[in-house]
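K.L.:
no letters, just coordinates:
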C-alpha cells in the first residue's frame, strides 16, 4: 500500500471517528473497526509499498483496496452486541447450563415474528396458494375449498393474473400496477386527498425506498441531509456509503421527542455556513428509536421550515399503525402538505415489516412521491429498472396491508380479530415496559406513543463511565454488553442512534411475548440494580 494511500485511509477514518464522537454515534463496533483498520493498514504498508498485481499472488480486493466508504459504515442494530448475542445463542445450544440464563431475548431489532408474533392468516393463505398454484387448478380446487376461504382463493387468483400466473416472474420495475392503485386508494382513504399510482413505487422494504431516494439526492460529497438525533442508523450508514454529509438535529426528549424549530434552524445554518449543500430533511414519525409521535401542529411547522429553506422532506412513516395514545394520533406528512396546499417536495415511506403485519423477511414497502419534478421521476424509474423489480411476495403482502378483507368477506372476522389482538397486546406491553423502566433509580423513560420501542435514559455511575472510557468503549455500549452477558437480553446502546452528548440511553423493543414479560422485566431489573449496587452502594 502506498504511504499516501495509507495516510488517506487513516485520515478518512479519523475524520469519521471524530464525527461519531461529536454526535454521540460512536459504538463498541467503531472501536473494533478502528483497531482493525490500523492493524490492517500497517500490515499492508509493511508488506509492500507498491500496488499489488494479479501476478504476485496477493489478493486484488482487500480491506485496504475496497471502497473505504463501506468500511466507515456503522449499523448498531446489527452491531457488536447482536453479534455477541449470536455467539451466546450458539453456546446455549451446545451447553444449555453454561450461562446464567436459558435463552437470548432479542430486543435489539423490530422483528415481530422472531419473537413469536403470529402471522396474519389471510396473508399467509394467499401466499401459499400463489406459491403452489396447482391448488387452484380444476383437479384440486374442491380440496382447496375445504382448507381455504373463498376470498383467499379469489385473491390468489387475482394476484397471479397480475404476474402471468407465475409468482416467480418479474413485474414492472415500479411494482405491479394494480397493487400501486390499491396503495393510492389506501392513501386517499387515510388522508382525504387524491393519490396516484403513477407517483408510487413498490420497493424491497422501506429501506430500499430510502436508499433509492438518497441515491437521487446525493450528487457530491458536499451534499448534506438533515437527520434526527436519535435516528435509525440506516440513514447515517447510507450517507457514509454515499460519501455524503449527515447534518444532525436533536429531538426534544423533555417534550416527548417533538422537533424544535430553533434547533432545526441552528443545525441548518451551521451546516450551510460550513459550505454543506443541505438538500433534505429526514423525519421518522412515529419515532425510531424514541417511540414518539409528532403532533399535527409540529408537522405543519416542519413543512413551513422546508418550504422556507428549499428542503425535500423524507417522511419515514413505517410505524403509522403502531399508535398507542389518543393524544398523539398519526397524521401523515402527505395530509398536512395537501391541507396547506404546499409545493414542498415530499417522499413518504411505508412497509409491511411493522404495524400488525410484521412480515419483515418478505421485504415489501413503497414510497409515494409528491411534488417531484417529472424529469426526476423518469430518472427514478431508470434507477428502479436496474434492480428489475421488487420482491413479488413482498408486493403481494403490501397489497394485503393496504387492501385487507372487508366486512362481509369470509376472512374479515378472523383478520380483524388477529389485527386487534396484536395491537392490544402491543399497547399493553408498551405501557408495561415504559412504566417498569421509568420506575427504576437512575433511569427515566418517556411513554411509547407509537412504534415498537422505548428509549430510556440511564444515569450511569461516574466510576462505571470512567472504566468504559479507559477501555475505549462508549459507557452505554458497555452497559448493554454487560446486560446481555448477565441476562440474555439484547438491546442497542443509545450511542448507536445518537444522543445529546453526556447522556446515555438504550433502545429496547417491547416485542417479547406477553406471557414472558414478567421474566423479561425482572431479569433487567436485577441486572440494573446489581450494577448500581456495585458502583453506588447507597442507592
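P.N.:
Done, it's in. It should be emphasised that the depicted structure is a prediction, and the values quoted were computed from it without experimental measurement.
K.L.:
from here on, contacts and neighbour counts on C-alpha atoms
P.N.:
Fine.
K.L.:
which residue is nearest the middle of this protein?
P.N.:
residue 232 (5.4 Å; CA atoms, centre = their mean).
K.L.:
for that residue, what is the enclosing helix or strand?
P.N.:
Using DSSP states H and E, residue 232 maps to neither a helix nor a strand.
K.L.:
so it touches residue 291, yeah?
P.N.:
No. With contacts counted by CA atoms under 8 Å, residue 232 stays clear of residue 291, the gap being 11.7 Å.
K.L.:
residue 330 and residue 113, how far apart?
P.N.:
24 Å (CA to CA, to the nearest Å).
K.L.:
please apply the same query to residue 17.
P.N.:
35 Å.
K.L.:
more neighbours: residue 330 and residue 113, which one.
P.N.:
residue 330 (23 against 17; other CA atoms under 10 Å).
K.L.:
which strands and helices sit next to the longest helix seen in the chain?
P.N.:
For the chain, the longest helix by residue count, based on DSSP state H, is helix 412-438. Helices and strands touching helix 412-438, by 3 or more CA pairs under 8 Å, 6 or more residues apart in numbering; DSSP states H and E, are helix 121-131, strand 443-444, strand 453-454, helix 517-535.
K.L.:
of all the ones you listed, which lies closest to residue 335?
P.N.:
Among the helices and strands packed on helix 412-438, strand 453-454 comes nearest to residue 335, with 25.1 Å by CA to CA.
K.L.:
what packs against that closest one?
P.N.:
helix 412-438, strand 506-509.
K.L.:
what do you get if the cut-off is 6 Å, keeping everything else the same?
P.N.:
strand 506-509 (3 or more CA pairs under 6 Å, 6 or more residues apart in numbering; DSSP states H and E).
K.L.:
centre of the chain versus the strand it packs on, how much separation?
P.N.:
13 Å (CA atoms, centre = their mean, to the nearest Å).
K.L.:
that one packs against which elements?
P.N.:
Partner elements for strand 506-509 (3+ CA pairs under 6 Å, 6+ apart): strand 453-454, strand 492-493.
K.L.:
and the helices in the stretch 201-350 of the chain?
P.N.:
For the stretch 201-350 of the chain, the helices defined by DSSP state H, counting those that start in this stretch occupy 205-217, 234-241, 261-273, 296-309, 333-339.
K.L.:
next one for the comparison:
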C-alpha cells in the first residue's frame, strides 16, 4: 500500500476506537524494517500531546449525531458485510440529516451546472439546456483562469454573493447588500466563524451564549471548543416547542450571574424539534435581544422545509426590518445551507451568511479571520448560485426543476405525517407535529425497570433504549440527551429522510421493538 493511501486512511475523521484501529492498521501493513524504528522511538520518548496536555476544550467537546451510537452502527454494518447473523439485514441510519444518503435524488439543474463548470467542454455541446450552460459560463468567467480549480475571494465569488443578495431581496421584500454576504463551507463554518468573535471576557466574566434546549449539537460542541459558556433556554414542548420570552428572561438572568451573556441562537425551523416560529414569536425574540444587547444567530437552513399548512417561514431579517426603529439595529447573522431544503447537497459543503448591523471594524476583522481559511469550495459555491438563482418560468430548465423540487417537499411532508402518526399510536410515546425541518423529537416514557437496567449498564436511560434499538433492529437514532432535554424526560431524534417504503419498514420494525421492550421491562 502506498504512503499516500496510508496517510489518507489514517487522517480520516473517525471517533474513539475507530481512530486507533485505523492508525494501527496503517502502521502494521507498512514495510517492517523502516517502521520498527519509528515504533521503538515512539515507545521510548515522551509524547508532546497526551490526555493531560491536550486542549481541555477538545476533551469537553461532544457531537451526539456522530457519537458512540453511530460508531457502533458503523461496526454493525461491517459485521453484516462479513456475514454476521443478526435479527435484521441492514442498518437504517435515521441519525443524521443526510438526504442523499437516504435515497433522495439530486436536483438535475444543480448537477448539470456542476458538470459544466467541472468539464467546460460540455458547454460547447448540445447535451445540456441553454440556461444551464449560461449559468456555468458566468461562474467560470468569475473564476481565476476560468477554472473552478482556482482560489476565489475568501468571502466567495462576488457574482454569487450578488445573486444571494438578490435571493434575499425576493424572499423578504427588502434590500440586501451583497457586501454583507459571506459564502461558507456549509452553514456550520459561518456559525463557527461568528461564535469565535465572542471569545473574550467582558466585565471580568467569560462570554456566554443562549442556545435552545433541545439544540443542534453543533452549538454545544462549538461553545465547548471555543471555551464559551452554554446558557440553555428550554423550548415549550407542550406548546409544540414554542419559544417563551419569559423563559428567555429566566435563562438570561441565571446565566448572567457567572457569565457575560452576549448572544442568542435561534433555530427556525427547529432542529431537532421541527417547529416553525410564528411571526409574533420572532418579534418577541428580537425585542428581547434589543433589550439585552444580544447578537442574534438566526439558523434558518430549513427555510424551504415547511409542511404545516398553518405555518409560514419568516426570516429574522425581514421581521427585524419591518419592526423598524429601534429594533432594526439589532446585530444579526443569518445562515443558509445547500445541505437541507429540497437540495440535500450535504457533501458539497455550500452555504452563506448575511451580516446585519455589525460594527464595521468588527465585520472587517471577521473578514480578515475568514481570509486565513482561503475560500469555501468552488463547487459548493456553484451549488449556492443554483439555489439563490434557480430557473425561472420560461427558461428551459424551469419545468423539470419545479417538478423535482415540489416532489421532494411533498414527499417530506408525507413522511413527516407518517412518523408523527406512528409514534403517537405507540404506548408511552408523544410526538408533536413536525411543522418543518427534517426531524421528529418524540417523548418516550421509559418503565422504572428500564431506567434501573440503564443505571446498571452505566448508561443514560435514553441512551440505553437507543442502543437496544440499534442492536436488535439495526435502526440508528440519536438519544435526546445528546440535544438536551428537561430533567426527567426522555426523547430521541429521528430524521424523516428514509424514502417512504423504507420509512414504513423502519416504523413497523420500531413498533414491534417497542412492544417487546415495554413487555420486557414492564
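P.N.:
Everything's here; your move. Because the structure is predicted, anything quoted here is derived from the model rather than measured.
K.L.:
related to what we said a few turns ago, check contacts around the aligned residue in structure 2 for the residue nearest to the centre of structure 1.
P.N.:
Under the alignment (TM-score structural alignment), residue 232 of structure 1 pairs with residue 216 in structure 2. Each residue near residue 216 of structure 2 by CA atoms under 6 Å, 6 or more residues apart in numbering is listed here: residue 271.
K.L.:
state the number of residues packed around the aligned partner of residue 199 of structure 1 in structure 2.
P.N.:
Aligning on TM-score structural alignment places residue 199 of structure 1 opposite residue 180 in structure 2. Taking other CA under 10 Å as the criterion, the count of residues near residue 180 of structure 2 is 18.
K.L.:
show me what contacts residue 180 of structure 2?
P.N.:
354, 355 are the contacts of residue 180 of structure 2 under CA under 6 Å, 6+ apart.
K.L.:
let's see that with 8 Å instead.
P.N.:
Residue 180 of structure 2 sits next to 354, 355, 356 when contact means CA atoms under 8 Å, 6 or more residues apart in numbering.
K.L.:
not counting sequence-adjacent ones, nearest residue to the second one?
P.N.:
Across the structure, with CA to CA, 6 or more residues apart in numbering as the measure, the residue nearest residue 355 of structure 2 apart from its sequence neighbours is residue 333 (4.7 Å).
K.L.:
list the contacts for the aligned partner of that neighbour in structure 1?
P.N.:
Alignment note: residue 333 of structure 2 maps to residue 347 in structure 1; criterion TM-score structural alignment. When contacts are counted by CA under 8 Å, 6+ apart, residue 347 of structure 1 touches 213, 312, 313, 314, 315, 367, 368, 369, 370.
K.L.:
how much space is there between residue 347 of structure 1 and residue 373 of structure 1?
P.N.:
If you go by CA to CA, the gap between residue 347 of structure 1 and residue 373 of structure 1 works out to 12 Å.
K.L.:
the counterpart of residue 287 of structure 2 in structure 1 - how many residues pack around it?
P.N.:
Alignment note (TM-score structural alignment): residue 287 of structure 2 maps to residue 304 of structure 1. Residue 304 of structure 1: 16 surrounding residues under other CA under 10 Å.
K.L.:
how about the one 4 residues further on?
P.N.:
Residue 308 of structure 1 has 10 neighbouring residues, counting by other CA under 10 Å.
K.L.:
from residue 238 of structure 1, how far off is it?
P.N.:
26 Å.
K.L.:
again with residue 372 of structure 1
P.N.:
Distance from residue 372 of structure 1 to residue 238 of structure 1, by CA to CA: 22 Å.
K.L.:
neighbour-wise, which of those two wins?
P.N.:
residue 238 (22 against 16).
K.L.:
what is the neighbour count of the closest residue to residue 457 of structure 2 other than its chain neighbours?
P.N.:
In space, and not counting its chain neighbours, residue 457 of structure 2 is closest to residue 464: 7.8 Å by CA to CA, 6+ apart. When neighbours are defined as other CA under 10 Å, residue 464 of structure 2 has 19 of them.
K.L.:
map residue 464 of structure 2 onto structure 1.
P.N.:
Match for residue 464 of structure 2 (TM-score structural alignment): residue 478.
K.L.:
A helix includes its match, no?
P.N.:
Yes. The assignment for residue 478 of structure 1 is a helix, going by DSSP: H, G, I helix; E, B strand; the rest coil.
K.L.:
which non-adjacent residue is nearest residue 445 of structure 1?
P.N.:
Leaving aside its chain neighbours, residue 445 of structure 1 sits nearest to residue 456 (4.3 Å; criterion: CA to CA, 6+ apart).
K.L.:
same for the one helix or strand residue 42 of structure 2 maps to, what does it pack against?
P.N.:
Residue 42 of structure 2 is part of helix 32-44, with elements assigned from DSSP H and E. Judged by 3+ CA pairs under 8 Å, 6+ apart, helix 32-44 of structure 2 is in contact with no other helix or strand.
K.L.:
next helix or strand past it?
P.N.:
Heading C-terminal from helix 32-44 of structure 2 (DSSP H and E), you reach helix 56-60.
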